[in-house]
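Asker: This is a predicted model, with the sequence first.
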Amino acid sequence: MNLLMSHLLDTSAVAELMWDRFLAPSTREALDIVAGGAGRGRPLLAWLCGVHDCGKATPAHQRLWSEGADLVRAAGLAWREPLAAAGAKRSRWRHDWAGGLLVREMLSAARWEPGQVDWVWPLVAGHHGAFPTLRDLREPPRSKSQLKGTGRWPEVQQAVLDVLTRELGFAELCEVQPQVVPSRALQMQLSGLVVMADWIASDERHFTGIDDLGSLSLNGARKRAQAAWEVLGLRGGWGAMAVPGPEAFEDRFGCSPRASQVMVVEAARRMGAPGMLVVEAPMGEGKTEAALAATEVLAARFGADGVFVGMPTQATSDPMFTRTRNWLDALDPRLASQVALLHGKRAFNSEWKRLLEDGGEDPGGFFGGVDEYGLGDDPYGATATVAECAAERQAPAEWFLGGKRGLLAPFVVGTVDQLLYAATRTCHVMLRMAGLAGKVVVLDEVHACDVYMSQFLLEALRWLGQARVPVVLLSATLPPAQRRALVTSYLAGAASREEFPVEVPETEGYPRVTAGWLGEGSMPRFYVDASRSWRDDLPVAVVPLPEEVPGPRATSGERNASQAAADVAVGDLLEKELADGGTALVIRNSVARAQSAYQELRGRFGDEEVRLLHARFTVARRAELSEECLELLGPKRPSRSGKGRLVLVATQLAEQSFDVDADLLVTDLAPVDLLLQRMGRVHRHADTLRPERLREPRLYVTGFQVREDREPAFVYASEKIYGRDLLLRTAGVLPASGRWWSVPGGVPTLVEKVYGTHAELLPGSWRSAGAHAAEEQADADQRRAESAREFLLTRHGEHEKPTLAGLHYGGASAGSSEERLQAAVRDGEESVEVILVARNAEGETFRTLRGRSLSINGDVAPELLDEVLGSTVRLPSKFTGDALALTPLPAWHGHPWLGRSRALVLDGARRARLGTAALRYDDLLGLCEEQAGS
């Protein structure tokens, strides 16, 4: 048994340690201002965290445990019980909502100002993850007498609050009253800190029950909290920093800064308040290093204590994890081990696994502990086993790696989804927002957010602006309208305004930087600049390579023949261009097209000279292939003497933050900004040796058919992904064969043309089709934006609300699982992951894909767990309905990591039926959908 006062004091004691050892200087400063002066924020935070469970001092909660209820009644505190069990269930009233009502009443009785009462009670009422409305707090009709009961309940409830208040150093309750109402974003951060303190103080391994009132004291709670904190190994980031000098860049990255990197750091120095930096520079310019250098300046100037680096995909997050650790190692070697990698497949990142091993963990047994999403809402079952020597742990504290807590780690690299989840109306969203507050947020490849994802990005930027979180956005090719929307949303949040029209200044030149912040009187302030690129403009020959595109009524045989002809054309081209050796990158817009091209090229060049990379390999195989491709085509790639060749066939995985350098690129047509991104993988590094015939960069564009006197036709996959409007407009800027694009100088003009309103962009014979496509796209964009709004954290028109009350009321919740969250923020049908296992030839027992035996029921020996989990593959969304019917193998039920995993059982030939589809898994091709009769 644990007395309620014991838990309240324990939670307050944990909050004090969070203030001392975890919170960013900017957060402490903000709370001091709210509390009324320097040094007053710490006891206020401890009080807010401690009071969270005061609603348990009610019959509504005390009646739930019969043995404890008897003790309470014996002390003279009574209540009326419902007459029937069914009535008891209907009469149950949440203690968090009861606590919100109690706090509201008692603070009002203590003569707190109404505005201060209004923001405090939602922190109590919402500490289980969702903020109710004031109407929700009312005592339900069937729960009459469950708040105050009969007898001396009001005195007891007042005593609980008074004792907590006095223990924390306040003479009386009225003395706790803050002096300033915090912004809604700071309230959200405080709510997350309350939840964090509650979860830590609720861990029975570190806070054993106290059942004697005489044993209670704040000093005792502080000793328990101190011991728990040491075992958990929790810590903040780098603490207070001095503004780095000009020499810091070379110290961190081992080279002198380029002109564009100096420009970015200077913009960070000139900002008058926390704000947003938008960095636009060509591929290979060094935007990442510039952003990290600017992060140091922003953190030192504005009191941030860590960084979140968000990338567009899991594949791009992995190399950024390495780069961020290298940067922090140069800043302070003790920090590199504290970087958390945050995405669903991090257990298969070899560097992450080594980090856990060095930290004293068994990464095989840790897979489930790092699952950020699949642990439900239970805050206690999600905690992994605590290391015995946490004080010496050279890895992020395990507590940060439980469900929904990842962003609370001081240094985080992950997908941009992690930030987008913080803008959804989901349970415990305050933990995610608390993790972002107090950091510098860096987002790379922001142009990759489409109109649907952008709704969540813009919502997140509003909250970050109000929270005074410095944000650095990176892009090689950012359309002007998108830049304006991003900056405006951040400044609207900073000004706490629903509508905040601003004129974002433009600047000529490229690379360029745009900095925006609020000055005195909430007036927008800007600093814009441009610089020369580190290398001269490079003329890239853009050569159309049209193919026959079958019409919508084409038979499967006709479609296959067209695809085969297109692959043969690419094969003929590469045989000619790579006759003297060299490397080529082929990017297809769909997995099926990539697999088809790979098979053609493999038949010509052989296994050693062709690689395939896409998202439908198992996670383990994809990780291996990504590492191999980066090694073979990365900045320090091995020299290819003689006529050595290498061809990488890939999907959009190779489009962003994928540091490979090819001599030649063949790509399906895509919107111009993405074409330019892909072009950034060609001749990326100036010092790479290349064959004579490939010393001039060339880009071959395929995936479309030229039609006389009308607009071109596009392959189905490309049109489905990108829409006809942008494909038409991009086709309109493709130069005639043998002409050039100038990179990087011509990049801004190309992007502005395609994303602008230039009526003359399309040839006359295309314009009717172009106008129709533009209208269709506008309608589709509007529908997608509206469909995103049902999941947004804040409804339109409510951004100026002063408190968190009712934040979760109405609308749709995105849910808590990774699949549902990702589907919510990426506008996709909920896709399903399955684990591939095979039956032996006799069909009696199961095997791993590598042929290692499982039992007849699928029992997994501990040494095989990594191998089995590594066989996970995400199915295309069109298979979701059939895949949801899949279940774990019999022996997996109840297993901590496999119990919720669906198994797709392959036969001896690695084939399986899923609904009406025939699937096959191949180590070279990945998951394939086979045509009927093949």
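Answerer: Structure received. Quick caveat, the model's predicted, so the values are computed rather than measured.

Asker: Every contact and neighbour count from this point should use C-alpha atoms.
Answerer: Will do.

Asker: so which strand or helix has Leu674?
Answerer: helix 672-679 (DSSP states H and E).

Asker: and that helix, what other elements does it pack with?
Answerer: Counting contacts by 3 or more C-alpha pairs under 8 Å, 6 or more residues apart in numbering; DSSP states H and E, helix 672-679 is packed against strand 664-668, helix 747-755.

Asker: which one of those is the most hemmed in?
Answerer: strand 664-668 (a mean of 24; mean count of other C-alpha atoms under 10 Å).

Asker: Tell me how many other residues crowd Asp203.
Answerer: 15 (other C-alpha atoms under 10 Å).

Asker: what residues are up against the residue lying closest to Gly581 once chain neighbours are set aside?
Answerer: Distance criterion C-alpha to C-alpha, 6 or more residues apart in numbering; nearest residue to Gly581, sequence neighbours excluded, is Lys643 at 3.9 Å. When contacts are counted by C-alpha atoms under 8 Å, 6 or more residues apart in numbering, Lys643 touches 579-582.

Asker: ok, back up a step: could I get the helices and strands packed on helix 672-679 as JSON lines with distance to Leu574?
Answerer: As requested, those are exported to JSON lines (distance: least, C-alpha to C-alpha, whole Å):
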{"stretch": "strand 664-668", "distance to Leu574": "9"}
{"stretch": "helix 747-755", "distance to Leu574": "27"}
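
Asker: Please compare the first structure with the one that follows:
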Amino acid sequence: MVPARLLPETRTAWAKFDIKSDDWMPLWRHMADSAAVAGLLWDRWLPSNVRSLVAAALPGGMSDARRLAVWLAGMHDLGKATPAFACQVDPLADRMRAVGLEMPSRQMMGRDRRIAPHGLAGQLLLQEWLEVAQGWPARSTGQLAAVIGGHHGVPPDDVQIVDLDRRPDLLRTPGSSEPVWRRVQTDLLEAGADAFGVRSRLADWQTVRLPQPVQVVLSALVIVADWIASNPDLFPYAHVGRTRTDDERVAAAWRGLGLPDPWRPAEPSGPVDELFRARFALPRGAAPRPVQAAAVHLARAMPQPGLMVIEAPMGEGKTEAALAVAEIFAARSGAGGCFFALPTMATSNAMFTRLLSWLDRLPVRDGARLSVLLAHSKAALNEDYSELLRASWQPITAVDLDGDGGDGAGSPPRPGRGNDDRRAAAELVAHRWLQGRKKGMLSSFVAGTIDQLLLAGLKSRHLALRHLALAGKVVVIDEAHAYDTYMNSYLDRVLSWLGAYRVPVVVLSATLPADRRRALAEAYVGVPAGADGFDPVQDTDTYPLLTAVAPGCAPRIVAPAASGRRTEVVLEPIADDPALLADRLVEELAGGGCALVVRNTVDRVLETAQALRERFGAHEVTVAHARFIDPDRAAKDADLLARFGPPGDEAGRDDADGRDDADGPVDRSRPPRHVVVASQVVEQSLDVDFDLLVTDLAPVDLVLQRMGRLHRHARGVGQADRPERLRTARCLVSGAEWKTQPPEPVGGSQRIYGAHALLRSAAVLNAHLDGTSVPVRLPEDINPLVQRAYAGALIGPEAWAEPMQQARAAHDDLQARKHMRAETFRLGAARRAGRPLIGWLSRGVGDADDTRAGLAQVRDSDESLEVLVVQRRADGTLATVDWLADGRGGLPLPTDAVPTSKSAKAAAACGLRLPWHFSRPESIDRAIADLEANYVEAWQVKECHWLAGELILVLDGDRRASLAGYRLDYSDSEGLRVHRDQ
């Protein structure tokens, strides 16, 4: 905008005010800054697939799309030229009154101002101008104007619009000043139409019907542009130093911001084996597994990138296959990044390390900087990510353009993770501006928990930003079988939006039920359940299996060849008695060997470990479960990998691509005899290998996952390096009373999984447990067992029928209630093109995002309490727990001052999720009250962000505490034990 061409009255309208300095920013200036930023975001930061999505909806294609985005960003604060906004600062309001813009005082306006928030006011003013001055039909104006109405995170709803329509005095003061207000508002609208280049296009746009996904990404782009243009460090209210032109002002801000580039990959076109050697450092002479090669060929053959579901056994390299497909999909679609969604923080941390390794090998254009993020609440405690945060630090402030690179086209090079060959690898940065709950997902490459994806289906403030973040990426969903009905309700809705955005998606699973495969495909394509043409997706019985779907294309089914990796597992039911199990393991391990015992509850883990230690000694029994503080949990995982991981250099890799060598090196760290007793933490993402497995009865897919830790790697020809008795893979199944008809699972297992899933699992495994010694063949039997267990048909002996039908009825009732609960705050499906976003987030959860409240909405589980564990020393002062390694143990935590950053961070690392005992309705309030007794006022400040707002559990010098009527004992070898007070 050119101020000289604006009316004098218009130039008095204000947008920003600094109460400390009395500096202010004219409204026209902020509008011009926002438009300029939007143009730079469009040209230099927005992935090309998002730009193409918008362009496809407009008659002038890409040119129209850029103009529309810039214009909407420029006009977003139009509603500040109203009495309801302008009255807030008396000196600035007086300036406006002096030129005829009369308005009541803020005190006189009172609470009525809330009826006219400036976003909604701007929406109605723009709609009025389009209809009256530009001749648009009223029904066409809302789809554009709602972008302005929602630029503070939530589009207005119909009630808000009606309420403001009834109060025109909030938009223009009645009387003699009303025409002056109208002139100012029209002046801004007319000037914007000229300055932002849309004047000649408005007539053609009035017949456009914008799809809702386009409205969402435009809304998000306007929000980002507004946030950047509102940063006074980038766009100061007053000129500092020499006078700058508008172009210099914007260039200085853009250079100071230094946003990293989007990923712009070229499609890898060479042979598949060359691609895998280049990206994943395959050993010399090794070739990709058949599943991996088939996935790449299918990605290249699809008419357009869409949804690919990769189902293959554990250890077949699904992760690497997904990354290879993601690179191809990104190149073909124009995606600018990748998001890898995993079940837990631990699996996200592991994936982040692998993601960085992959990124280091990606070829990119010279000098490219790519933004990366670890997306979960404890990301800053991850060493790889915190290292990137330190190396990537930069001030966010406008820079002097007199130095090198004064065109503002980029940022100076900064230290990062990338190697020294800029032609071969990008500089990876954890960008300072792209931090926090709202903006983090806008980074190009993200590894995080599945919650970060499911939140895209939760009606919450600034949801458009999360949609923009996903719309510009390839999305990979790992362990797709691991989510329940409640989470799947959100996942399916998110997939429907991803399909509408044309976002490529890769889904990974070793044990995916056929009906879930079909539901995922139908959700993505946007067809109703049971749609014609999707029967083959559900009916196929091949395995491994690749399924590909895309809007407008028939599903494609590919059955890759088997890799040759094969194990036969002999199953045997055993009584659920720790003493009998100890006797049996003494017998089985008489000649040495390593056994894994998997229990479904931590209490059963600890009970079993105690019985086994009485027979084997403490040094031959290791415990692993989720009731350890985070550093101890990480140390446990590292220890398991070091001692029970694959031979050679494959250790630490789940789905590893290194190839087993029957004559390879013997793993010297593997103990001659040992028993690991673990909970579900060993089911996934730990590449551990045992000679014998004992497992509680669990849903069949989880039993199969646990079997994937049995004889996982070749140890000598024909497993000759294993003890002779254990060269045949065997799995002992406990956790049930096998003599009853049907078997009766133990109570803890029923509480976690439900009787229905456990009885279906027992029924499909019955042929292998009835004494005939028919082995389970991996991978051949994985798919048949899973599909039979999750199909609707009756299974099992006739004597089991009535109890199983009762369990099924209870299960169906529970699932229906879960689905209904998920509907409460779940985002609706994308509506017809042209339907405005008005009311899009009505009756939502508010400002949730990655908070406890937000995550509780997308996971249907009992509320769990997470605490930070500290220790009280003999003198009564607090300190970090004394057993921490690396100099972090025993650091003082003063209660009358802010602790040192090192001490606070060490304490924050010691997170522990309390067990179910403290989540029950009768105990949770008391537990919270007891924990809040440890509240430290001095820690509740910004400078102590590691500890502020956290619940603190204080252990004494013997690592004990009392909480809500329970005694707690903690051991770095046993974890947390819970005993009821006598």
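Answerer: Structure's in. What do you need? Here the structure is a predicted model, which is why all the values come from computation and not from measurement.

Asker: TM-score of the superposed pair?
Answerer: With the length set by TM-score structural alignment, normalised by the length of the first structure, the two chains reach a TM-score of 0.88; 877 aligned residues with a C-alpha RMSD of 2.9 Å.

Asker: re the thing from before, wait, which of the helices and strands packed on helix 672-679 of the first structure is closest to Phe321 of the first structure?
Answerer: strand 664-668 (27.0 Å; C-alpha to C-alpha).

Asker: In the second structure, what stretch matches the closest one?
Answerer: Using TM-score structural alignment, strand 664-668 of the first structure lines up with residues 692-696 of the second structure.

Asker: Tell me which of the helices and strands packed on helix 672-679 of the first structure lies nearest to Ala299 of the first structure.
Answerer: Taking those one by one with C-alpha to C-alpha, helix 747-755 is closest: 30.3 Å.

Asker: Next, the mean deviation of that closest one compared to the second structure.
Answerer: Helix 747-755 of the first structure, aligned to the second structure and superposed, deviates on average by 1.1 Å (mean C-alpha distance after the TM-score superposition for the first structure).

Asker: Can you pull out the residues in contact with that helix?
Answerer: 282, 477-480, 510, 672-673, 676, 726, 729-730, 733, 761.

Asker: If any of those are buried, put those into a PyMOL selection.
Answerer: Command for PyMOL that selects the buried part of those, burial taken from 16 or more other C-alpha atoms under 10 Å:
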select buried, resi 282+477+478+479+510+672+673+676+726+729+730+733+761
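
Asker: Make CSV from the contacts of helix 747-755 of the first structure and add distance to Ala242 of the first structure and secondary structure to it.
Answerer: Output for those, formatted as CSV (distance: C-alpha to C-alpha, whole Å; DSSP: H, G, I helix; E, B strand; the rest coil):
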residue, distance to Ala242 of the first structure, secondary structure
Pro282, 31, coil
Thr477, 33, coil
Leu478, 33, coil
Pro479, 36, coil
Pro480, 35, helix
Tyr510, 31, coil
Val672, 42, helix
Asp673, 38, helix
Leu676, 38, helix
Leu726, 47, helix
Arg729, 49, helix
Thr730, 47, helix
Val733, 48, helix
Leu761, 51, helix
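
Asker: For the stretch 1-150 of the first structure, just list every one of the helices.
Answerer: 4-21, 25-35, 41-50, 59-62, 66-74, 85-90, 95-109, 114-125 (DSSP state H, counting those that start in this stretch).

Asker: Arg622 of the first structure: which of those is closest?
Answerer: Nearest to Arg622 of the first structure, of the helices of the stretch 1-150 of the first structure and by C-alpha to C-alpha, is helix 4-21 at 38.9 Å.

Asker: gap between the closest one and the chain center?
Answerer: 30 Å (C-alpha atoms, centre = their mean, to the nearest Å).

Asker: Run a quick neighbour tally on Ser742 of the first structure.
Answerer: Neighbour tally, Ser742 of the first structure, other C-alpha under 10 Å: 15.

Asker: swap that for Pro132 of the first structure, please
Answerer: Neighbour tally, Pro132 of the first structure, other C-alpha under 10 Å: 20.

Asker: Look up how far Leu633 of the first structure lies from it.
Answerer: 54 Å (C-alpha to C-alpha, to the nearest Å).

Asker: now do Phe617 of the first structure
Answerer: Taken as C-alpha to C-alpha, the span from Phe617 of the first structure to Leu633 of the first structure is 20 Å.

Asker: now Tyr716 of the first structure
Answerer: In terms of C-alpha to C-alpha, Tyr716 of the first structure sits 30 Å off from Leu633 of the first structure.

Asker: mind listing the strands for the stretch 601-750 of the first structure?
Answerer: For the stretch 601-750 of the first structure, the strands defined by DSSP state E, counting those that start in this stretch cover 610-613, 645-650, 664-668, 698-702, 704-705, 713-714, 740-743.

Asker: got JSON lines for those, with distance to Leu401 of the first structure too?
Answerer: Putting the strands of the stretch 601-750 of the first structure into JSON lines (distance: least, C-alpha to C-alpha, whole Å) gives the following:
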{"stretch": "strand 610-613", "distance to Leu401 of the first structure": "29"}
{"stretch": "strand 645-650", "distance to Leu401 of the first structure": "32"}
{"stretch": "strand 664-668", "distance to Leu401 of the first structure": "39"}
{"stretch": "strand 698-702", "distance to Leu401 of the first structure": "43"}
{"stretch": "strand 704-705", "distance to Leu401 of the first structure": "46"}
{"stretch": "strand 713-714", "distance to Leu401 of the first structure": "44"}
{"stretch": "strand 740-743", "distance to Leu401 of the first structure": "42"}
